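Asks: Predicted coordinates and the sequence they were generated for:
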Amino acid sequence: MEPETTPLLLTDVSGHVENKYKSIWNDFCEESNRLWKIAGPAIFTALCQYSLGALTQTFTGLVDEVDLAAVAVENSVVAGFAFGFMLGMGSALETLCGQAFGAGQIRMLGIYMQRSWVILLTTACILSVVYVFATPILLLVGETEEISAVAGKFALWMLPQLFAYALNFPIQKFLQAQRKVSVMAWISFAVLIFHAFFSWLLILKLGWGLVGAAITLNTSWWLIVIGQLGYIFYTKSDGAWSGFSWLAFSDLWGFIKLSLASAVMLCLEFWYLMLIIVITGHLKNPLIPVDAVSICLNIQGWDVMIALGFNAAISVRVSNELGAGNAKLAKLAVWVVSVTCMVIGVICFAVVLATREYFPYLFTNSDAVAKETSKVAIMLAFTVLLNGLQPVLSGVAVGAGWQALVAYINIGSYYIVGLPAAILLGFTLNLGPEGIWAGMLVGVVLQTSILIWVTSSRNWIKEAKEAESRVQKWGGSSVIPEE
């Protein structure tokens, strides 16, 4: 009997192992499918909205060099500052709406969105001071008088965009939490087509210059807001919208604290790499290094849009599953998105390295600038590799509600370690823009490493319980059965 039993046992063990791996693969594929349904449209939306400012710069640059510089400075410094802060404030809704939706408390999503509107519109009123005094602020940071004057005038004309941000970001988080990302994608695409045509018509054909740029850019952002609101008001968003309510003005302090934590966390990330160009401007003979860094940051910007799509997707997945009490699925979602994004990061890393001698000529005719860009592109390649994981981990943090913790991690990693390292390598060791970027990269590596440790060491059952408490605190009911 012995000889017959042994092969049978080996067959059973082999079959068990095979079934186990097949089950893991099936779970991975199912979660990957859920992830891409959110990430795909979210990436497309981010690219369309990023293209609004990029197209405005392109058309303006065909008219006048000073106007181009003014639009670029307003977009990157003034509007960039406001965009980062408002996006961060609005990201508090990723935690609250996502967990409430997962918990089945659909009615609270509209209330949360209205509370966020109150906070962000108030914030927009405060930030409008930056737009009004843009000229002296730009002079203070070292911009030329000519560019500062024109950019300051353009910033005043762009005040309507600031208030569009205040409404748009809460709306997007409201829709993302319900996985209604395709609606945002279609609206953004339609507005992008409108924007491209009217930018050509007003800026080039009619010769309105900066006035035409301001009209089209403001109008496009408000069309996005109006289109999304029209969808929400018409469909009632499956019960998530039940009309305006005075409840929007209750529990504001808790919202403000979470919103500020979200803003600090995301702004510290959003502004960090932007500092590279500011620091590079203080090198001796900075023109060529600044041009080279600007080209690499342009590539980085497009790559970040892809990362932001996955950031939104994992935030939705984690917050939904924690809100529903599904700790196991939340953990699975983190692993699946991490593997997916690292594969994409490796591909982007290889593409940048393989094309570093060629892509600079898409942006410049100067051999000196192209040569310097090729050198800096090595650091860019490692940056896009890290972009495969770092924004995803930040999305996990937002979905789970760890914004305050990550804000402290970002301060330590970026500004206590990374920034001094950039100054040391770039100036003290005379490594130029490559050294500055490498130093900043040290901060990103440290922050990513800490976030990996934080994410992998978390007790996800405990996180689900905390999500239950958060939903109860702001109007929900218990959804997690006692064990």
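Replies: Received, thanks. Residues are numbered from 1 along each chain as shown.
Asks: can we go C-alpha only for contacts and neighbour counts from here?
Replies: OK.
Asks: which SS class is Val369?
Replies: What DSSP: H, G, I helix; E, B strand; the rest coil gives for Val369 is helix.
Asks: and if you look at Leu283?
Replies: Three-state call for Leu283 (three-state DSSP): coil.
Asks: That one contacts Gly432, doesn't it?
Replies: Yes. Leu283 lies in contact with Gly432 (CA atoms under 8 Å); the separation is 7.3 Å.
Asks: What lies in contact with stretch 459-468?
Replies: 99, 103, 321-328, 330-331, 400, 477-480 (CA atoms under 8 Å, 6 or more residues apart in numbering).
Asks: Now the buried members of those residues.
Replies: 99, 103, 321-327, 330-331, 400, 477, 479-480 (16 or more other CA atoms under 10 Å).
Asks: So between Leu283 and Gly432, which is more surrounded?
Replies: Using other CA atoms under 10 Å, the more surrounded residue of Leu283 and Gly432 is Gly432, with 21 against 16.
Asks: can you pull the contacts of the residue lying closest to the more buried one once chain neighbours are set aside?
Replies: Once flanking residues are discounted, Gly432 sits nearest to Gly426: 4.6 Å by CA to CA, 6 or more residues apart in numbering. By CA under 8 Å, 6+ apart, the residues touching Gly426 are 432-436, 439.
Asks: before we move on, what about Ala70?
Replies: The neighbours of Ala70, taking CA under 8 Å, 6+ apart as the test, are 147-148, 150-151, 154.
Asks: Make CSV out of those and add distance to Phe163 and secondary structure.
Replies: Below are those laid out as CSV (distance: CA to CA, whole Å; DSSP: H, G, I helix; E, B strand; the rest coil):
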residue, distance to Phe163, secondary structure
Ile147, 25, helix
Ser148, 23, helix
Val150, 22, helix
Ala151, 19, helix
Phe154, 16, helix
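Asks: Quickly note the distance from Ile314 to Ala307.
Replies: Noted for Ile314: a distance of 11 Å to Ala307, by CA to CA, to the nearest Å.
Asks: Looking at those two, which one has more neighbours?
Replies: Ile314 (31 against 27).
Asks: Work out for me the element the more buried one sits within.
Replies: Using DSSP states H and E, Ile314 sits in helix 287-323.
Asks: Please report how far the nearest residue to Ile171 once chain neighbours are set aside lies from Ala330.
Replies: Computed as CA to CA, 6+ apart, the closest residue to Ile171 that is not its neighbour in sequence is Met113, at 6.7 Å. According to CA to CA, Met113 stands 24 Å off from Ala330.
Asks: what angle do the biggest helix by length in the chain and helix 287-323 make?
Replies: In the chain, taking DSSP state H as the definition, the longest helix is helix 2-61. Between helix 2-61 and helix 287-323, the angle comes out at 130 degrees (axes from the mean of the first three to the mean of the last three CA atoms, to 10 degrees).
Asks: for comparison:
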Amino acid sequence: MATPTKLSGTLDRVSSITSRVFSSSFPSASPIAQESLARDLAEDTDSDAMVSDDDESESSTLRPSTSAPGGGYSFVGSYRRPSFAGAGNRATVLPQFVREHDRLSKEERKQALEEERSLLRDNNIIPPKHPLAEDSGRRKSLFGSYLSIPGGDRKAGRDEEAAPASDGVAGVASEVSPLLGDPSLPYGGQDDPETLDAKWEQAVAAGMIHTTWQREAKVIAAYSAPLMVTFVLQYSLTVASIFTVGHIGTVELGAVSLASMSANITGYAIYQGLATSLDTLCAQAYGSGRKKLVGLQMQRMVFFLWTISIPIAIVWVLAENILRVIVPEPAVAELAGLYLRVVLFGAPGYAAFEAGKRFVQAQGLFSASLYVLIVCAPFNAFLNWLLVWKFQLGFVGAPIAVAITDNLLPLGLFIYVRFFSKTGMSCWNGFTKKAWQNWGPMVKLALPGVVMLEAEVLAFEVLTFASSYFGTTILAAQSVLATLTSITFQIPFPLSIAGSTRVANLIGATLADAARVSTRVTFTAAIVVGIMNVTLLSSLKDYIPHLFTSDPEVVRVVSKILPLCAAFQLFDALAANCNGVLRGLGRQEVGGYVQLFCYYVVAMPISFGTAFGLGWGLWGLWTGVAIALGLVALIEFIYLYRTDWQRSVEEARARNQEGGA
């Protein structure tokens, strides 16, 4: 499916667009998930769990694609980041092989028909939406030939009246054929699903569906704009603590960075990775029409994550002693341990929010998380200021603010689903003892997600550990640099998601040429974003560090390294969007292995060799990262340049036919 191409300024419109971007991104279940669902169905005797006729999914004549149209791979988990740490991590999550949806919901079907109608209209296969006078209609057709049909065939508009009509409502107009139907009706009266289906199928088969840069730019903007807002809000929960604590002192700034990284590796990434299994299980249950099982799967995950929180709590309580062995600065280890002990009180809420996000996402309610973050992100910043400075609690105020916010996140999600969503509660089956049964399939699906996500997190966060060996000043500077590059990454990463979704949809609809156009638009946008980030960081290198710290030495070190960080921003944006296109083509395994090679085989040896062997310090640590990102962008760009796009279309068509059979 696809979305409309005009972006409205209202929050409801943002919500709608966000839902549409990802509503086809869920994979169908793996055999493990099918086993879980079959067992639940066998045990389920509640007649209310059966879907009503009104809620049943429909088969679609549109050839939609999901997240993996080319090879059946899912990139689930590679973009759904938590609200505290890890939003928009760079590394591509390695693929899981899954099978694709073969049905659309009625809402998805409606959206797909809207996109079909828009493309048919822009290619002059059906009349415009609004009836036009004869002269204005002719002028619009002439103008449209420039924008909608590649090559700008002006003769098409002039010959419109003289060309023969196509046969019947199912016929397909050529570029020189008249617009059929009653000119007094919207779309000439040809906007009924049956006619659109027939015209779409035949137009695609005839190679008549084209797109333009203008259209694709609007679609990419509509997809990416709400995501950028969401990711920036997500990461702001981390930045708020660093901003606030950084002005207390150098030791505190290094400690909050080390603590955040430790919490991410030993806790948050585990919650994220385990919860990715719901992307399969909840989507499978919802897609099968057994809505009550969606709530059951969420309950299981919440209880499972709370159980996992016990060993996580032990590690966080003992974190000070563990960090003293790893980190050479005792004061930093002590404060980091204090941070983890306090933030532990928010871990159950954070775990529940991770499961709750999947619960609403399975129903297409992607706006829920956005609404919650719009409220909680500013409140988190206010809490940091209030506790750290107004109430003068100092360093400990930051983790208290995080713990409170983490517990408010699931509460906000519940309030949205209960009182503001029309359909969210239809998937809630009430608390049941069944949530303590049938954990096996869920755990089997969850463990690979943890392994993949931990590999991703460690690739960059290990630099923070390494920087601690150069002293508290360098550790504090590393904290600022890591935060800055993560903030700037929240722009190209959502752009890559938008590109992957659009390319996936077009490839699934067998429109290879349109997918190529969309890819060019996405890459152009990535270059623009990359240049903006380069300009911003390089031109403000002497001013930005003051936002994070008042220590002159830390400011000096950050200002010295920022030009290097700015230099690879273009590579960062291009690499992110290469990964997005690979995901859209269903070839994200290529990006995953390329990045693992570049990060662990190239970046880490160069970083440690130059930092410690050559004595380059923090400059050396970031040199390896810069080289790795350049290699990722180069290798993946060459791969995409040599990709046979038509082959991806054929793979999508073959799989769709297999699914239909």
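Replies: In hand now; what should we look at? Worth saying up front: this structure is predicted, and the values here are computed from it rather than measured.
Asks: which residues are in contact with both of Ile314 and Ala307 of the first structure?
Replies: Shared contacts of Ile314 of the first structure and Ala307 (CA under 8 Å, 6+ apart): Val392.
Asks: residues contacting the residue nearest the centre of the first structure?
Replies: Most central in the first structure under CA atoms, centre = their mean is Leu308, positioned 4.0 Å from the mean C-alpha point. Under the criterion of CA under 8 Å, 6+ apart, the neighbours of Leu308 of the first structure are 42-43, 46, 391.
Asks: go again using 7 Å as the cut-off
Replies: Contacts here follow CA atoms under 7 Å, 6 or more residues apart in numbering; on that basis Leu308 of the first structure touches 43, 391.
Asks: That one and Leu431 of the first structure: what is the separation?
Replies: Remark: distance between Leu308 of the first structure and Leu431 of the first structure (CA to CA) = 31 Å.
Asks: do the same with Phe189 of the first structure
Replies: Phe189 of the first structure is 42 Å from Leu431 of the first structure, by CA to CA.
Asks: can you check Gly439 of the first structure too?
Replies: 10 Å.
Asks: same thing with Tyr234 of the first structure?
Replies: In terms of CA to CA, Tyr234 of the first structure sits 58 Å off from Leu431 of the first structure.
Asks: okay, the two: which has more neighbours?
Replies: Ranked by neighbour count (other CA under 10 Å), Tyr234 of the first structure and Leu431 place Leu431 first, with 16 against 10.
Asks: Chain neighbours aside, what residue packs nearest to the more buried one?
Replies: Once flanking residues are discounted, Leu431 of the first structure sits nearest to Leu425: 5.8 Å by CA to CA, 6+ apart.
Asks: residue in the second structure matching the one you found?
Replies: Matched to the second structure by TM-score structural alignment, Leu425 of the first structure sits across from Thr610.
Asks: So its match sits against Trp616, correct?
Replies: Yes. Using CA atoms under 7 Å, Thr610 of the second structure is in contact with Trp616, at 5.6 Å.
Asks: Could you list which residues are in contact with the closest residue to Gly209 of the first structure other than its chain neighbours?
Replies: Closest residue in space to Gly209 of the first structure, ignoring its immediate chain neighbours: Ile203 at 4.7 Å, by CA to CA, 6+ apart. Counting by CA under 7 Å, 6+ apart, Ile203 of the first structure makes contact with 59-60, 209, 212-213.
Asks: Most neighbours out of those residues, which is it?
Replies: Ala213 (29 neighbours).
Asks: quick one: the helices in the stretch 151-300 of the first structure?
Replies: If DSSP state H, counting those that start in this stretch is used as the criterion, the helices of the stretch 151-300 of the first structure fall at 159-177, 181-199, 209-235, 252-272, 275-280, 287-323.
Asks: how far does the longest one sit from the chain's center?
Replies: It refers to helix 287-323 of the first structure. 5 Å (CA atoms, centre = their mean, to the nearest Å).
Asks: tell me which residues in the following helix or strand past it are buried?
Replies: Where DSSP H and E defines the elements, the next helix or strand beyond helix 287-323 of the first structure is helix 327-355. Neighbour counts over helix 327-355 of the first structure (16+ other CA under 10 Å) mark 327, 329-334, 336-338, 340-342, 344-346, 348-350, 352-353 as buried.
Asks: Please apply the same query to stretch 272-279 of the first structure.
Replies: Buried residues in stretch 272-279 of the first structure (16+ other CA under 10 Å): 272-274, 276-277, 279.
Asks: can you list those in TSV and add distance to Leu127 of the first structure?
Replies: Below are these laid out as TSV (distance: CA to CA, whole Å):
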residue	distance to Leu127 of the first structure
Tyr272	20
Leu273	22
Met274	19
Ile276	24
Ile277	23
Ile279	25
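Asks: What is the nearest of those to Lys473 of the first structure?
Replies: Taking CA to CA as the measure, Lys473 of the first structure lies nearest Tyr272 of these, at 34.1 Å.
Asks: quick revisit: do you know how far the residue nearest to Ile171 of the first structure is from Ala103 of the first structure?
Replies: Noted for Met113 of the first structure: a distance of 17 Å to Ala103 of the first structure, by CA to CA.
Asks: now swap in Val406 of the first structure and tell me
Replies: 25 Å.
Asks: now do Ala39 of the first structure
Replies: Here Ala39 of the first structure is placed at a distance of 22 Å from Ala103 of the first structure (CA to CA).
Asks: do the same with Leu109 of the first structure
Replies: For Leu109 of the first structure, the distance to Ala103 of the first structure - CA to CA - is 11 Å.
Asks: which residues are common contacts for those two?
Replies: Common neighbours of Leu109 of the first structure and Ala103, counting by CA under 7 Å, 6+ apart, are absent.
Asks: Contacts for stretch 519-535 of the second structure next, please.
Replies: Stretch 519-535 of the second structure has contacts (CA under 7 Å, 6+ apart) with 213, 216-217, 488, 492, 499, 503, 566-567, 569-570, 573-574, 577, 581.
Asks: just stretch 52-63 of the first structure next, same as before
Replies: Residues contacting stretch 52-63 of the first structure (CA under 7 Å, 6+ apart): 67-68, 71-72, 75, 192, 195-196, 199-200, 203, 209, 213, 217.
Asks: At which residues are the helices of the stretch 351-483 of the first structure located?
Replies: Under DSSP H, counting those that start in this stretch, the stretch 351-483 of the first structure gives helices at 367-386, 390-400, 403-410, 419-423, 432-457, 460-473.
Asks: CSV please, covering the ones you listed and showing distance to Thr11 of the first structure.
Replies: As requested, these are exported to CSV (distance: least, CA to CA, whole Å):
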stretch, distance to Thr11 of the first structure
helix 367-386, 42
helix 390-400, 41
helix 403-410, 49
helix 419-423, 58
helix 432-457, 35
helix 460-473, 36
